[in-house]
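**Q** what would the 3D arrangement of this be:
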Amino acid sequence: MSARLTGQTWLTASSTHAVMDALEAEGGPGCARFVGGCVRNALIGAPVDDIDIATTLTPDRTERAVRAAGLKAVPTGIAHGTVTAVSGRRPFEITTLRRDVSTDGRNATVAYTDDWLEDAGRRDFRLNALYADRAGMIFDPTGEGVADAAAGRVVFVGDPGTRIREDYLRILRFFRFFAWYGRGAPNAAALAACRELAPGMTRLSAERVSKELIKLMSAPDPVAALVAMDEAGVLAGVLPEARLTPAFAAAVTISEDPVIRLATLLPVDAAVARQAASRLRFPNRWRDRLAAAAETAPAVRLDMSPAEARAAIYRHGRQAFEDAVRRGWSEGPGKTAQAEPLLRLAADWTPPRLPVGGREVARLGVEPGPETGRVLKAFEDAWIADDFPADGHQARLGRLISQRRG
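**A** As a prediction, this is how the structure comes out:
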């Protein structure tokens, strides 16, 4: 019995119908089908974010059809046959059926086709080579995609080595999809091919690698995937600084934040964290957070007093403090009772501004210059040590200046 998608609001939405009507007005009924993640996720009851459509129409006809229907058409990937239609403020990525003419492990030269089997044959995994018509009827060209999705199996289409040599990024995609959708042990043939061909990942751009790592780290539970990556030598190939320890598994239970999870793979060394993040072209905010967390870690203990915690937040910033606390929490099992109060303190306390400045120092007879900076630094250190008193600043500043003159 054929599988069918049911209860999918995106499938019955007027915006979706408008796109399918536009394509069928140009190419006739059946010229377009939903493909990939939207079909897979709908089958297994997972959220559907992106709606991809495959079509027998060539890109120029796709663009013409979309515009003729009064919809916005954006040639987002025209070199590879992709046009994005915007309907009801939602993007629909529409790609012409393709077959590979040649590949170099990084980029592919494609030719358009009207053969659905050829298009399915060039896709990465069987659970991604699923199509559905506008009525929700599923087409499973490999004959195993529906079963794989239901069972949590991530299996390459055809020969794993062939698929990987077409694009070495598929090694990381295997572990990423296993992290999100896999259950049980990873597919043995896929794992063996990933292990054998891992050196080919050096051909990949840092940007493509980092995007896959970010998605992998964002999975609900990426532990099994990281263990498999480590055992296959893939983790060392993309992130040689990484050390997979029990802290990573603990971090996964503590936080959904991929930055926190990644931080537990790296040594507590700001320079190493910054170098790794820069090499992989992680977003600047990731790079800075990883470096700041490593830099702050030595100043943060889970048994620190509230006053010590406020001092660390003031000096290093709330985000770095929270990241360092979560890292310390992951490295010390059973420390929830210590970590959670520190995180609540960080969330609730607003660091005050330094209550004195150069003007107040000058009023007490200190000539503007380097001594002003030294006085303010000494005042700030004492103010922090006293846990940020709210008053008495002028008297404290006067005593400090008198002591320095004496």
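
**Q** please count neighbours and contacts with C-alpha atoms only from this point.
**A** Will do.

**Q** for the stretch 51-200 of the chain, which segments count as strands?
**A** 51-55, 72-77, 82-87, 90-96, 98-103, 108-112, 131-132, 138-139 (DSSP state E, counting those that start in this stretch).

**Q** another for comparison:
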Amino acid sequence: MVALPQTDWRTRAGLDELIEALGGGTHARFVGGAVRDALLGLPVADIDIATRHDPEDVMHRLRRAGIKAVPTGIAHGTITAVIASGPVEVTTLRRDVSTDGRHAVVAFTDDWREDAARRDFTMNALYADPDTGEVFDYFGGLADLDARRIRFIGDARQRIAEDHLRILRFFRFLARFGDTPDAAGLAACTDRTNDLMALSRERIRDELLKLLVARDAVAVIRLMLDHGIVAPVLPEIDPAGVARLAALASTEDAQGIAPDAIRRLAALVGHDAVVEVGARLKLSNADRKRLEAAGSGVGDEGPRALAYRVGPDGARDRLLLAGADTHSLDGWVPPRLPVSGGALVARGLRKGPDVARTLRAIEDRWIAAGFPERIDAIVDEAVAQALSAASSA
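**A** Sure, this is the predicted structure:
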């Protein structure tokens, strides 16, 4: 018998009470990512539970046990149980009645195998008894997990026809968990790549950004490019972009910096395409601005000067994309210019353009000097030059 390891997430506060309210392992099992990640020895973030009880019964059982129940997706069988350690999604076993590539009409069932059959990949169709930890595998998911193989359940083309997003999920899971692509799955994704055009840009964006920070993102993006997978939605991606992404990933790794999706997207699409790509993927305004600024270059003033002018996060993006070292920014907080316009007026400058121009000159010299705390000499020189220019005007 294969069983879940006894890890911390299984003892989260309130989880035992939730399982008891649902009738124990006979009627409720852990499913999906929690089971997969636990077997791989990875941290488990979200817990999902599948149950034989219909949604209304789940609501009744949770409320009777004093557990807050939120009908977040009750039409599709999902109730969010709010326990002491956080939310847990509880979903009634389902089977697909009809699908159109974006949405599914489901019916409820009490058959674990039927529920497993509607899931995307074998490694995501693993269930575990919450009491004993016993793992239930209906489609060879354990073997695929051991081989790091991402394999569709059943016919790959049919699974993609049911939900087109599974094309991108195939590659995201390959980048995160896989070693080699399943040949049938890769062929099906290649054949049906135009199905991606039917998806909302928000769904494409979310999957792409998750893929970009995965373990083997560079190799998988290169594979997708070779097979024409992303051309219908991101035609800007080319071999040069993949090379930039590879260089960025290498720099991040060498400096011990975690991958960042927006920064990596900037490398992948190149500076000339960031405006169009940001709009097409419907990025937030903040992410669009960051994407557009990331490839603007670093200049020759040095990392801290750049961080002072554009902010530490923006400077780090630009430096990493340029392959430059960022360690001088670790823990550094840009200081404030230690002189004000009022101080310059008190020294005889006229309010208005003269003060603004002199402040800029002082700031430039202060930055070039390495942000010294005392800048009397810099201020004296700049004010003297300003007064001399004013008197000769």
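
**Q** superposed, how do the two chains score by TM?
**A** Overlay of the two chains. TM-score (TM-score structural alignment, normalised by the length of the second structure): 0.89; 380 aligned residues with a C-alpha RMSD of 2.3 Å.

**Q** and of the strands of the stretch 51-200 of the first structure, who's closest to residue 357 of the first structure?
**A** Nearest of those to residue 357 of the first structure, taken as C-alpha to C-alpha: strand 90-96 at 52.2 Å.

**Q** quickly compare the strands of the stretch 51-200 of the first structure and say which is most buried.
**A** strand 131-132 (a mean of 25; mean count of other C-alpha atoms under 10 Å).

**Q** where in the second structure does it fall?
**A** Using TM-score structural alignment, strand 131-132 of the first structure lines up with residues 127-128 of the second structure.

**Q** which residues are contacting the matching stretch?
**A** 3, 4, 29, 30, 31, 32, 35, 134, 135, 136, 137 (C-alpha atoms under 8 Å, 6 or more residues apart in numbering).

**Q** at 7 Å what do you get?
**A** Contact with stretch 127-128 of the second structure is made by 29, 30, 31, 32, 35, 134, 135, 136, 137, as judged by C-alpha atoms under 7 Å, 6 or more residues apart in numbering.

**Q** cool, stretch 35-55 of the second structure as well?
**A** Under C-alpha under 7 Å, 6+ apart, the answer for stretch 35-55 of the second structure is 4-5, 9, 27-32, 34, 74, 77-79, 88-93, 110, 123-124, 126-128.

**Q** over to stretch 231-245 of the first structure?
**A** 195, 198, 229, 230, 265, 266.

**Q** one more time with 10 Å
**A** 171-172, 175, 191-202, 206, 209-210, 213, 223, 225-230, 262-267, 272-273, 275-277, 279-280, 331 (C-alpha atoms under 10 Å, 6 or more residues apart in numbering).

**Q** out of the residues you listed, name the ones that lie in helices.
**A** 171-172, 175, 191-197, 206, 209-210, 213, 223, 225-230, 262-263, 272-273, 275-277, 279, 331 (DSSP state H).

**Q** of these, buried ones?
**A** Among these, those classed as buried by neighbour count (16 or more other C-alpha atoms under 10 Å) are 171-172, 175, 191, 193-195, 197, 206, 209-210, 213, 223, 225-230, 262-263, 272-273, 276-277, 331.

**Q** export the strands of the stretch 51-200 of the first structure as a markdown table, with columns for distance to residue 306 of the first structure.
**A** Shown next, in a markdown table, are the strands of the stretch 51-200 of the first structure (distance: least, C-alpha to C-alpha, whole Å):
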| stretch | distance to residue 306 of the first structure |
| --- | --- |
| strand 51-55 | 49 |
| strand 72-77 | 52 |
| strand 82-87 | 52 |
| strand 90-96 | 48 |
| strand 98-103 | 59 |
| strand 108-112 | 57 |
| strand 131-132 | 57 |
| strand 138-139 | 58 |
